[in-house]
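Student: return atomic coordinates for the entry below.
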Amino acid sequence: MKLVGALAASVALFIGSAASAKDLSLSYFMGPKHPMNGAVFTPFAEKLAEVSGGEMTVTQFAGGALNSAPPKQYSILLDGVADVAFHLPGYTAQLFPIATSVTTPNMCDTAVDCTEAMWRAYDVIENEFDAKILALWANSPQVLFSKDTAIRTLEDLDGKIVRVTSAQDIPFTEALGASAVSQPVSVINQNLANGVVDVVSIDPSAALSFKLHEPTNYITVGVPGAGSAFILLMNKGVYGGLSDQEKAWVDEASGKWLSMQGAKAYDAIAQKALDVSAKNGVDIINLSDEEAARWDAAIQPAMDAWMASEVGQGLTGADVTKLMQGN
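Tutor: Below is the predicted model of the structure:
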């Protein structure tokens, strides 16, 4: 596994020559120590090298080396800047309304559960992407990180600016009395510290992956929500240009087994992140059952509207829910 951390003028030429040698460029905007490298990116590369007998390899371009704007990961894949790219569908939720439906409140309970839900809907999710899906997984349901205000009751959210992962989350967050804004994960630490946002809604792992526990004084657990979608994609032209044998190698090195590794990693790190945050002085607030019921009641009108709406491909929110929950 080669890790390339710098982008120079020769990168385009390098990628071209590497691709012809069956070396795939893999782009992601996080650092190489991010848990998803160890859980998904590196295992994909290692498995591909193993099954191909070293005939196909992967070169990582970490830390935004090929693209410093996380929402543009899908675009650079389509443009051929990278052969393989990690993307958060929530950044471009209008393009992937079914994939991002996994974040609908109470759709699923854990990262593994949410990943299973997306795989039940794999056929329709696949139709949303003009690329080969290598892995499709989710993180743990979100918690609320706040700096100046402890979010203990519904009233504590009134008028607060809350960063959400996906546009899918906006109507539910605003039904709680807050103002929702969608921002890339790369800016959430700074924006919470500087007061650009009052609250960050994200899965617990962000406490460690993006050091979000540092500007945070309070974490509220048990709020209505579910996991967010993650995807590892391969340029369709690159995949189509492979021989049948090479495609078989890529298929064997990817798929549901790889996706579940990402999900299990998120479930494992969620509690660890909360424990580390608590040890660093962050107050962990668990909503009572009574208070959680108040939040569920507040979002019910938004939930009803989403269930009745057409999400995509002729499916309503209710249809997607049935598909993801296996009903």
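
Student: C-alpha from now on. contacts and neighbour counts both.
Tutor: OK.

Student: doesn't Thr59 fall inside a strand?
Tutor: Yes: under DSSP: H, G, I helix; E, B strand; the rest coil, Thr59 sits within a strand.

Student: in this structure it contacts Leu3, no?
Tutor: Yes: the pair Thr59 / Leu3 is scored as a contact, 6.1 Å apart, by Cα atoms under 8 Å.

Student: the more surrounded of these two?
Tutor: Neighbours were tallied for Thr59 and for Leu3 using other Cα atoms under 10 Å; the higher tally belongs to Thr59 (20 against 12).

Student: and the residue nearest to the spatial centre of the chain, helix, strand or coil?
Tutor: Centroid check for the chain by Cα atoms, centre = their mean gives Phe230 as the closest residue, at 3.6 Å. Recorded secondary structure, Phe230: strand (three-state DSSP).

Student: so which other helices or strands are in contact with the helix or strand in which Asp123 is found?
Tutor: Asp123 belongs to helix 122-126 when elements are defined using DSSP states H and E. Helices and strands touching helix 122-126, by 3 or more Cα pairs under 8 Å, 6 or more residues apart in numbering; DSSP states H and E: there are none.

Student: alongside the first, I'd like the structure of this one:
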Amino acid sequence: MSFRYLGVLGIALSVVASAFVAATSVNAAPRVTIKYAHCCPPDHTYGVYAHQFADKVKEKSNGEIVVEVLDGGVMGTEQAIAQKVQLGTVQMGGITSNNVAQLAPSLNVLVLPYMNDSPDDLTGDGGLLRSGAFRDELNKRVLGESGSLRVIGGFTNSFRSLFAKDKCISTIDDLQGLKIRAPKNPVMTAMWESWDVSTYPIAWGETFGAVATGVVDSFDSPTDVILNMGFHEHIKYITEATYLPLAAVVVINNDFFNGLSADDQKVILEAAEEVDIAHAEYVKENVARVRKALTEDHGVTFCELEDPEVWAEKARGAWPQLYELVGGGKDWVDTTVRYKETGSLE
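Tutor: Model (predicted):
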């Protein structure tokens, strides 16, 4: 056997061994497992974020960190999930901000009506939920109020739209005479009252039946609900307004996070930041897809508001009675408005 042959054989064996080591390192049992809970099915906007994040963490850590996504509300309501993350029973959650606000009232600033005009105000460059000075301050407040919740990301399911069975809602006067379902939420109640409307506080699980039987003939929610849950059988008119976004925060238990190595923390934070950006693009594409399907496949009509400034003026007029629900009160609201206008917290 020649020395040349032995040399080639050695190189070949070295390459095989390196490939084997690389493969086994990727497929080895993870060093860290993170449970991430959320409300919805995996193909829902919240589920899409969760699985994008899980995939990104696995990629960045070479499989050493695994995010176990708990879909479909298996850990309970969003408020229950927030409490579980606070206690560390579940390490992470992607949760609508008003449902985390029970533990960290500063988050209520995100759901004041007409605080934001578009999803970009939250998830675009410089948005309130994007990595930056505002979210750093928000995180500091949330951590102080909750004791253990750290905000590392954020996303939306666009804005709540207005739905009706029998007519377009094009002006504020069109609300009169409608039987409107709305959550029993003090912020939303104050908003509807500012428009001189009394709503029906029907539980979400009963809403489809209430619409089908005529108990109510209107409600609001993200537009994809109409398509994904079959409401298009009864709802034929949609007004895409911009009074209230579905703003969600990605939270992690702070003690768990602090127990990770600096490298692992970097993986988690970078993954969240990249998915925040990618998911915002997904939401834009999904809004267009849903609108197209509802229009072309289900005969739904999309309506335009003719007097949006009237809606905004009246709803913002309700802010003073809502300051007490916001951690930091009027000062934190004013700081948020100033940041949106100037990009500065000062």
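
Student: still on that earlier bit, in contact with the residue nearest to the centre of the first structure, which residues?
Tutor: 86-89, 136-139 (Cα atoms under 8 Å, 6 or more residues apart in numbering).

Student: what's the answer for Asp296 of the first structure, then?
Tutor: With Cα under 8 Å, 6+ apart, Asp296 of the first structure has these contacts: Pro224.

Student: and whichever strand or helix holds Ile238 of the second structure, which stretch of the first structure?
Tutor: Assessed by DSSP H and E, Ile238 of the second structure sits inside strand 237-239. Under TM-score structural alignment, strand 237-239 of the second structure corresponds to residues 218-220 of the first structure.

Student: the residue nearest to the centre of the first structure pairs with which position in the second structure?
Tutor: Phe230 of the first structure maps onto Ala248 in the second structure, by TM-score structural alignment.

Student: excluding its backbone neighbours, what's nearest that match?
Tutor: Among residues not flanking Ala248 of the second structure along the chain, Thr96 sits closest, at 4.0 Å (Cα to Cα, 6 or more residues apart in numbering).

Student: tell me how far the one you found lies from Val151 of the second structure.
Tutor: Applying Cα to Cα, to the nearest Å, the value for Thr96 of the second structure to Val151 of the second structure is 12 Å.

Student: can you check Tyr200 of the second structure too?
Tutor: Taking Cα to Cα, one finds Tyr200 of the second structure at 33 Å from Val151 of the second structure.

Student: tell me, what's touching Thr96 and Val151 of the second structure both at once?
Tutor: Val249.

Student: what lines up with Glu128 of the first structure in the second structure?
Tutor: Aligning on TM-score structural alignment places Glu128 of the first structure opposite Val142 in the second structure.

Student: my read: that match touches Gln102, true?
Tutor: No: the pair Val142 of the second structure / Gln102 is not scored as a contact, 10.7 Å apart, by Cα under 8 Å.

Student: and the two? which has more neighbours close in?
Tutor: Of the pair Val142 of the second structure and Gln102, Val142 is the one with more neighbours under other Cα under 10 Å, namely 24 against 17.

Student: quickly find the element holding that one.
Tutor: With DSSP H and E as the criterion, Val142 of the second structure is inside helix 133-146.

Student: looking for the alignment partner of Lys284 of the second structure in the first structure.
Tutor: That one, Lys284 of the second structure, aligns with Asp267 by TM-score structural alignment.

Student: in a helix, its match, correct?
Tutor: Yes: under three-state DSSP, Asp267 of the first structure falls within a helix.

Student: distance of it from Thr110 of the first structure?
Tutor: Distance from Asp267 of the first structure to Thr110 of the first structure, by Cα to Cα: 7 Å.

Student: and His87 of the first structure, by the same measure?
Tutor: In terms of Cα to Cα, His87 of the first structure sits 20 Å off from Thr110 of the first structure.

Student: of the two, who's got more company?
Tutor: His87 (24 against 21).

Student: right, and the more buried one touches Ser228 too?
Tutor: No: in this structure His87 of the first structure lies outside contact range of Ser228 using Cα under 8 Å: 11.4 Å.
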